[in-house]
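In: Below is the sequence, then the predicted model.
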Amino acid sequence: MTSSQGSAGRWSDLDRPPLNAAALRHALVLPDGLWTSLDVVESTGSTNSDLAARAAELPEGAVLVAEEQLHGRGRLDRTWTAPARSGLFVSVLLKPDVPVHRWGWLTLLTGVAAASGLSKAAGVDLSLKWPNDLLVKIAGEERKTGGILAERAGEDGIVVGIGINVSLRAEELPVPAAGSLALAGAVSTDRDTLLRAVLRSLEQWYGDWVRADGDPDASGLLVAYGTACATLGRRVRADLPGERMLEGVAVGIDGDGRLVVETEGGGTEAVAAGDIVHLRAA
């Protein structure tokens, strides 16, 4: 971790004020709430790795936020980098008391919660690309502005990491397909407001899901994800494990959270893991 006192140059961007950790804890860490602690660090390698390393000693609901993440990770070991204080880099520790075979829904649940919370707080329409990307539209083009990574932590825990590009400018985007809430016309890029909205939405969706014993249908998650998912109805290419490729139309999400693809021959195949490329509308 670094000291902001010794790095004035890095912290001199007045458009990117630091998070107010005390105010966030006051608003989110409540006696009967899900969130049990909230820590903000100036810089770290990966909030997911840090939280996972302490999962055994922490209760459910621990939240770790970084102003800067140096070695953030996405699916398939991709890196996630962004300037300091330009986004939300947050991980939460969950210990769901639901059947383990339903834990795969946590990535999709977090996507629904983040998209819902950010849409209200930032005034930007967000959609979901299966399984874990958050999309915005910039000049009519879909751009990735966020991602989610869920990882097992011990026998009973899952660390869910959320990375959101908030104030990135065009010249700061890591790749042409990336975007940010600011570039999508957000009415607010106040990260305190956005983080509160995301965590409150996640608390509500997670609570409903746990109370439904992880059932995506009974909790309303299946319908909500299908409504927000930009992948459905699209022609897609799935790059699958073992260097196999599948092409067809994404027609649904099954009860296990898998993407159902209708192939050229009229059959369907459920994709549990893979890299999905949107080709065009069906």
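Out: Okay, I see it. Numbering: from 1, shown residues only.
In: okay, CA-based contacts and neighbour counts for the rest of this
Out: Noted.
In: mind listing the helices for the stretch 151-282 of the chain?
Out: Using DSSP state H, counting those that start in this stretch, the helices of the stretch 151-282 of the chain run over residues 191-211, 221-228.
In: how far away is the closest residue to residue 115 other than its chain neighbours from residue 143?
Out: Nearest residue to residue 115 in three dimensions, chain neighbours excluded: residue 126, at 5.5 Å (Cα to Cα, 6 or more residues apart in numbering). Applying Cα to Cα, to the nearest Å, the value for residue 126 to residue 143 is 10 Å.
In: Got another one to weigh against that:
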Amino acid sequence: MTPHHASGPSRWSDLDRPPLNATALRRGLLHEGGLWTSVDVVQRTGSTNSDLVARAGSGAAASGRAEEGAVLVAEEQTAGRGRLDRRWTAPPRSGLFFSVLLRPAEVPLERWGWLPLLTGVAVATGLSRAAGVDTALKWPNDLLVTVGGEERKAGGILAERAGEDGVVVGVGLNVTLRADELPVPQAGSLALADAVSTDRDTLLRSVLRSLETWYGRWRSAGGDPVTSTLQETYAAGCATLGRQVRAELPGDRALVGEAVAIDGDGRLVIATAEGAREAVGAGDIVHLRPV
């Protein structure tokens, strides 16, 4: 017998996509002396990043100001943003859409630019463990999976300043999206990449534990990308290195060449045909197909 819901689909109507279990997530992630201090799951919101930035700022009510280690997860994001304010939408409970608040007080400000790259390493590490999927990183903050022998974007990372002393890092990841649900044909998901598990509770716990480990290591090293091994680990998992790329730079400038290194500031070093090397700190990178 199929229950009829006059008010629209119930939260149990798509059994392939069960809701996250907030109680179990808290039990698995919150512990004395750990990084994570709260885990909140909301049914839907515009953007978890915007919500957490608002809660983290100095303007937030003193009692309501979010602590470092706050985690906000949405079952559905209606105004999720990628870089350059691109929209990111997906069906409810089809992915992981979450933001975390970090306050790396002991790390010099000029090293905070490593945080989105650190998050990429942590997400890729957590997913390889829990989903059995090889996730590659496209500089600076795209998560790539292989679908039918082709690299496809399955997720992205967005870091934003929050008040004087905080950074909110948001992650959007397609988990169970089917081919007919992809926002663009070049997108991918863990399911399409043949993940051994698409259980979002397991995946989220694994990713957040990995992030806690990497953030702790980086913070202990004062943000040093060499001592913390972040620079070499990122480079090892970065699909952009060794490729011919086109960098679309601010001011309508484009740079074409081979991506040869990630420098000490997390910038992408591009070697041009003329023999020049330029470090790119912001911009859109297009992977050019090998000729």
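Out: Perfect, thanks for sending it. In this text, all values refer to a predicted model and were calculated from it rather than measured experimentally.
In: hang on, the earlier thing: any idea what the residue nearest to residue 115 of structure 1 aligns with in structure 2?
Out: Counting by TM-score structural alignment, residue 126 of structure 1 lines up with residue 135 in structure 2.
In: ditto for residue 203 of structure 1
Out: Here residue 203 of structure 1 is matched to residue 212 in structure 2, going by TM-score structural alignment.
In: Tell me who's in contact with the match of residue 126 of structure 1.
Out: With contacts taken as Cα atoms under 8 Å, 6 or more residues apart in numbering, residue 135 of structure 2 has the following neighbours: 124, 127-128, 143-146.
In: Let's have these in CSV, adding secondary structure.
Out: Formatted as CSV, the contacts of residue 135 of structure 2 follow (DSSP: H, G, I helix; E, B strand; the rest coil):
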residue, secondary structure
124, helix
127, helix
128, helix
143, strand
144, strand
145, strand
146, strand
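In: Most neighbours among those, please name it.
Out: Counting neighbours by other Cα atoms under 10 Å, residue 143 comes out on top of the contacts of residue 135 of structure 2 with 28 neighbours.
In: Is that residue in contact with residue 120, as I believe?
Out: Yes. Between residue 143 of structure 2 and residue 120 a contact is recorded at 7.1 Å, counting by Cα atoms under 8 Å.
In: who touches both of those two?
Out: Here residue 143 of structure 2 and residue 120 have residue 137 as joint contacts, going by Cα under 8 Å, 6+ apart.
In: Could you give the number of residues near the counterpart of residue 110 of structure 1 in structure 2?
Out: When the structures are aligned by TM-score structural alignment, the residue of structure 2 matched to residue 110 of structure 1 is residue 119. Here the count is done by other Cα under 10 Å, and residue 119 of structure 2 has 27 residues near it.
In: what about residue 119 of structure 2, which SS state?
Out: When classified by three-state DSSP, residue 119 of structure 2 comes out as helix.
In: Residue 180 of structure 2 corresponds to which position in structure 1?
Out: With TM-score structural alignment as the matching criterion, the partner of residue 180 of structure 2 in structure 1 is residue 171.
In: any idea how far residue 120 of structure 1 is from its match?
Out: Relative to residue 120 of structure 1, residue 171 of structure 1 is positioned 27 Å away (Cα to Cα).
In: Looking at these two, which one has more neighbours?
Out: Between residue 171 of structure 1 and residue 120, counted using other Cα under 10 Å, residue 120 has the larger neighbour count: 15 against 8.
In: and that one, that one's in a helix?
Out: Yes. According to three-state DSSP, residue 120 of structure 1 belongs to a helix.
In: check contacts around the match of residue 110 of structure 1.
Out: Contacts for residue 119 of structure 2 (Cα under 8 Å, 6+ apart) come out as 157, 169, 211.
In: Can you give me the neighbour number for the counterpart of residue 279 of structure 2 in structure 1?
Out: Alignment note: residue 279 of structure 2 maps to residue 270 in structure 1; criterion TM-score structural alignment. For residue 270 of structure 1, the count of nearby residues is 16 (other Cα under 10 Å).
In: Go ahead and confirm residue 270 of structure 1 touches residue 258.
Out: Yes. In this structure, residue 270 of structure 1 sits in contact with residue 258. The criterion is Cα under 8 Å, and the distance is 5.7 Å.
In: give me the number of residues near the closest residue to residue 30 of structure 1 other than its chain neighbours?
Out: The shortest distance from residue 30 of structure 1 to any non-neighbouring residue, by Cα to Cα, 6+ apart, is to residue 36 (7.4 Å). Applying the criterion other Cα under 10 Å, we find 18 residues in the vicinity of residue 36 of structure 1.
In: which one among the contacts of residue 119 of structure 2 gets closest to residue 289 of structure 2?
Out: Proximity of those to residue 289 of structure 2 was ranked by Cα to Cα; the top entry is residue 157 with 23.9 Å.
In: Name the SS class of whatever residue of structure 1 lines up with the closest one, please.
Out: Alignment note (TM-score structural alignment): residue 157 of structure 2 maps to residue 148 of structure 1. The three-state label for residue 148 of structure 1, taken from three-state DSSP, comes out as strand.
In: distance of residue 244 of structure 1 from residue 271 of structure 1?
Out: Summarising the geometry, the distance separating residue 244 of structure 1 from residue 271 of structure 1, computed by Cα to Cα, is 12 Å.
In: between these two, who's got more neighbours?
Out: The residue with more neighbours, out of residue 244 of structure 1 and residue 271 and counting by other Cα under 10 Å, is residue 271; that gives 20 against 9.
In: my guess is that one meets residue 260, correct?
Out: Yes. Counting by Cα under 8 Å, residue 271 of structure 1 touches residue 260, with 6.2 Å between them.
In: In space, what's closest to the most centrally placed residue in structure 1 - neighbours in sequence excluded?
Out: What sits nearest the mean C-alpha location of structure 1, by Cα atoms, centre = their mean, is residue 148, with 3.2 Å. The spatial neighbour of residue 148 of structure 1 that comes closest, neighbours along the chain excluded (Cα to Cα, 6+ apart), is residue 162 at 4.7 Å.
In: What's the match for that neighbour in structure 2?
Out: Taking TM-score structural alignment, the alignment pairs residue 162 of structure 1 with residue 171 from structure 2.
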